[in-house]
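>>> Sequence plus predicted model, see below.
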Amino acid sequence: MSFDVIIYCHGTQKTGLGHFSRCFNLALALQKLSASLAFYGQFDVFARSRLEQSGFACLSQLPLCSHPIIVCDDYHFTHVELKELHDAGAKLVIIDDFDQYNFEFIKRIVNFRYQAASLCQVSERHLLDLNYFPFHEDLKAVRAHALKIESAAREISSILLFIGAHDRHKIAARLLCALDNLVNGKRVILVASEQCAFDCKNNRLTQLNFVDDMAGLYCKVDMVISGGGLTKYEAGFCLLPNAAFSQTKQQQLDTEILAEAGLCYDLGLSTATEQTELENRLSLFLSDEFRHQFEKQKSTFSIDSTRHLAQKILEVSDE
């Protein structure tokens, strides 16, 4: 069977679900445009379940004879692997956060990070910035709800800590400790692949592993603190005040750019920030800084970015 688009990514507890999540969001938009598509890669039970529920095939090998568009999203592709796919007839689109795959045979290079042009050697093949951010359709309802709330009067009663699959430097425990020292009577929801052995004395802690319905979770919280990845973009789209405690230098650079634009609050790079400094920064964010993000978020994110990206990808079929 041939497909218009094949999405090549991974979604397991080991790889994390960030790449899978944004590819899945893109797939839903491509499906709405009547494109036939399938997924190829390594997927755990959670990811396979989502694919099956949405009617997406999961391939055991790549059918290249029909010269499909292949959307690739992973940090570990090699030039040799991608060139082999190209030489076999595939039309390659790659989601590339760091411009590491800027090869002449790639048809489109997608980098939806804010001010991505400043981080790339820009060409006509690039699709850059938040105009191409692939969010889930359900987040529109979260955003619409936030628009009804007066930003200046927002009360913080529930805080989401989203760490995801990789807690490289035990930041969940550090953030929980800082929050428990700074606020009282809040509901704190921690999403991380491993349970955190922490006794909240001043707040109510709920711990979750992977979450199937992120939109539903965002609806239940008033603030988001992340480990520096995709979540800060989703929170910004949803008009939720958010801060990031970055786990890698690349995430930290991205967070600094967002923070300078008023779209995220920078809690620092986890490996270079002492606990006292973390608490000082978090205290400033909780006291008043979070109220300053709303208007900038509202004017910066586009509610048509996922559809826009899907349309641009399908244009490749005619090249």
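Thanks, I have the structure now.
>>> Could you use CA atoms for every contact and neighbour count after this?
Fine.
>>> Could you pull up the residues touching the residue nearest the centre of the chain?
Centroid check for the chain by CA atoms, centre = their mean gives Leu230 as the closest residue, at 2.2 Å. The contact partners of Leu230, by CA atoms under 8 Å, 6 or more residues apart in numbering, come to Gly18.
>>> do you know how far it is from Cys23?
Distance, Leu230 to Cys23, using CA to CA, to the nearest Å: 12 Å.
>>> what's the answer for Val80, then?
23 Å.
>>> So between those two, which is more surrounded?
Cys23 (25 against 9; other CA atoms under 10 Å).
>>> Comparison target below:
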Amino acid sequence: MKKARRILFRCDGGQTAGLGHLSRCISLARSLHIEAPEAQVMFWGRYDTLASQLLRQYDLRTLPLPVPPMDTSGIARTREVCRNFDVLVLDSYETHQSYIDGLKHLACRLALIDDDQRHDLSGADMVICFRAGSEKLDYGARHQLLGPSYLPVKPELHALRSHNLTLEETRPIEQVLVFLSGSSMGAKHLQSVLQALDSTRIEVSYLAQGELPFMSSYRAKYIPFTPAIESVYAQSDFVISGGGLTKYECAYACITNACLSLTDLQDQDTREMAAQGLTLDLGPADTSDIARIRRQIHEFISDPKALSAQRKAFASKLDPEGPRRVAQALSAL
């Protein structure tokens, strides 16, 4: 009988780190349970109340041990913990090169989910980078899963994708969702986006950690965070995100979308996605202009040809079986 693989996800989730790293690791862990039901999966990180709720929602266990820094001082402790696992999946912006180098010769395999190509990952057993345009990269790792085709998404989004592909490509936009970030970073820009949408006749909702006081002056409906994000997406024809994981989830689920990027890295990523027709680029949030955002959004959602072109890009450029292939590759590592 094949020995069950023991896989440890090292990622954080909360107000500071946001929920993107945790969400994609949860999606990958759930795909692993489908493809390799015998696999033993655990999470190790710093999680706030919402992040812990997400993990409990899917019966994913956490390792009840202190989390060391991801620098030189945390190498020894991490190596000790990893003796009990076959694969360590590392997904964080807080990793230092010294930490990665110190984990290259673990007893277990080292897999990294990467966004920004800041580090030398040539010593890793596997690198996963689903960013648009990453197909052209070479990390030098033993296994490389590169490009949007390897996007880890919730299994529920596969069903939503299948449903949306049956709908008319030029269907009108009636329900707009604004979800800038799972962290506090997007809150200061939320008002500008809702102001840009306030003069339109479409119905607008916003997803945030809590209902914000200034929102009472807008027609937008508040939606609290929910583990079942697919139920919110299912009610949305158009999503405005802060440029992180959300725009990829929407593209996979065939939901027209636009991005107001909150960071320089997200801005670079959004421009690449827009070049492939997978999103509408609203530019960097820090240089945003309400009148320009209003004009861009109105012109896009009023143009059946533009809507159809983005929906066709979703269908042709994203692999519906990508999440399954990532899980299979990880379980075989």
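Here it is on my side, so go on. Remember, it's a predicted structure, so these values are computed and weren't measured experimentally.
>>> Would you mind finding the match for the residue nearest to the centre of the first structure in the second structure?
Matched across to the second structure, Leu230 of the first structure falls on Leu245, judged by TM-score structural alignment.
>>> Likewise for His79 of the first structure?
By TM-score structural alignment, His79 of the first structure lines up with Gln97.
>>> which one in the first structure is aligned with Leu262 of the second structure?
When the first structure is aligned by TM-score structural alignment, Leu262 of the second structure is paired with Gln247.
>>> Please list all residues in contact with the aligned residue in the second structure for Phe56 of the first structure.
Counting by TM-score structural alignment, Phe56 of the first structure corresponds to Leu60 in the second structure. Taking CA under 8 Å, 6+ apart, we find Leu60 of the second structure in contact with 41-43.
>>> Mind doing that once more with 10 Å?
When the contact criterion is CA atoms under 10 Å, 6 or more residues apart in numbering, the partners of Leu60 of the second structure are 26, 29-30, 40-43, 52, 54.
>>> How about Gln209 of the second structure?
Applying CA under 10 Å, 6+ apart, the residues contacting Gln209 of the second structure are 15, 50, 181-184, 187, 222-226.
>>> 7 Å - rerun?
Gln209 of the second structure sits next to 224-225 when contact means CA atoms under 7 Å, 6 or more residues apart in numbering.
>>> mind checking which helix or strand Val188 of the first structure is in?
strand 187-192 (DSSP states H and E).
>>> distance from that strand to the second structure after superposition?
For strand 187-192 of the first structure, the mean deviation from the second structure after alignment is 1.3 Å (mean CA distance after the TM-score superposition for the first structure).
>>> so that strand aligns onto which residues of the second structure?
So strand 187-192 of the first structure sits over residues 203-208 in the second structure, by TM-score structural alignment.
>>> what residue of the first structure takes the place of Ala329 of the second structure?
In the first structure, Ala329 of the second structure lands on Lys312 (TM-score structural alignment).
>>> So Leu121 of the second structure sits against Ala141, correct?
Yes: using CA atoms under 7 Å, Leu121 of the second structure is in contact with Ala141, at 6.4 Å.
>>> Now do the strands in the stretch 201-319 of the first structure.
204-208, 223-226, 242-246, 265-269 (DSSP state E, counting those that start in this stretch).
>>> now, of those strands, which is deepest in the fold?
Comparing these by mean neighbour count (mean count of other CA atoms under 10 Å), strand 242-246 comes out on top with a mean of 28.
>>> quick one: which of Leu121 and Ala141 of the second structure has more around it?
Ranked by neighbour count (other CA under 10 Å), Leu121 of the second structure and Ala141 place Leu121 first, with 23 against 18.
>>> corresponding residue for that one in the first structure?
Using TM-score structural alignment, Leu121 of the second structure lines up with Phe103 in the first structure.
>>> which SS class is that match?
Three-state assignment for Phe103 of the first structure (DSSP: H, G, I helix; E, B strand; the rest coil): coil.
>>> so how far is Arg125 of the first structure from it?
Using CA to CA, we find Phe103 of the first structure at a distance of 10 Å from Arg125 of the first structure.
>>> again, but for Lys170 of the first structure
39 Å.
>>> try Glu289 of the first structure
With CA to CA as the criterion, Glu289 of the first structure and Arg125 of the first structure are 38 Å apart.
>>> same thing with Pro241 of the first structure?
Shown here: Pro241 of the first structure relative to Arg125 of the first structure, a distance of 33 Å by CA to CA.
>>> ok, these two, which is more surrounded?
Of the pair Pro241 of the first structure and Arg125, Pro241 is the one with more neighbours under other CA under 10 Å, namely 28 against 15.
>>> so what's the more buried one up against?
223-224, 290, 293.
>>> and what of Leu239 of the first structure?
143, 146, 294, 297-298.
>>> Save those as TSV, and put in distance to Gly236 of the first structure and neighbour count too.
Below are the contacts of Leu239 of the first structure laid out as TSV (distance: CA to CA, whole Å; neighbours: other CA atoms under 10 Å):
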residue	distance to Gly236 of the first structure	neighbour count
Arg143	9	22
Ala146	11	19
Phe294	8	22
Gln297	6	22
Lys298	8	18
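>>> Please pull up the equivalent of Leu280 of the second structure in the first structure.
In the first structure, Leu280 of the second structure lands on Tyr265 (TM-score structural alignment).
>>> With adjacent residues omitted, what lies nearest to its match?
Spatial nearest neighbour of Tyr265 of the first structure, chain neighbours left out: Ala243 (4.3 Å); criterion: CA to CA, 6 or more residues apart in numbering.
>>> Would you mind measuring from that neighbour to Ser54 of the first structure?
32 Å.
>>> for Ala244 of the first structure, same thing?
31 Å.
>>> try Ala35 of the first structure
Counting by CA to CA - Ala35 of the first structure and Ser54 of the first structure are separated by 14 Å.
>>> So for the two, which sits in the more crowded spot?
Ala35 (16 against 13).
>>> Can you tell me, leaving aside adjacent residues, what's nearest to Tyr75 of the first structure?
Counting by CA to CA, 6+ apart, the residue nearest Tyr75 of the first structure is Asp96, at 7.9 Å.
>>> Quick check, that neighbour in contact with Val110.
Yes: assessed by CA under 7 Å, Asp96 of the first structure is found in contact with Val110 at 5.8 Å.
>>> which residues of the stretch 51-200 of the first structure fall in strands?
Taking DSSP E, counting those that start in this stretch as the criterion, the stretch 51-200 of the first structure contains strands spanning 57-59, 69-72, 91-95, 108-111, 126-128, 158-164, 187-192.
>>> Distance to Ala178 of the first structure added to those, as JSON lines?
Formatted as JSON lines, those follow (distance: least, CA to CA, whole Å):
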{"stretch": "strand 57-59", "distance to Ala178 of the first structure": "42"}
{"stretch": "strand 69-72", "distance to Ala178 of the first structure": "38"}
{"stretch": "strand 91-95", "distance to Ala178 of the first structure": "35"}
{"stretch": "strand 108-111", "distance to Ala178 of the first structure": "33"}
{"stretch": "strand 126-128", "distance to Ala178 of the first structure": "36"}
{"stretch": "strand 158-164", "distance to Ala178 of the first structure": "12"}
{"stretch": "strand 187-192", "distance to Ala178 of the first structure": "12"}
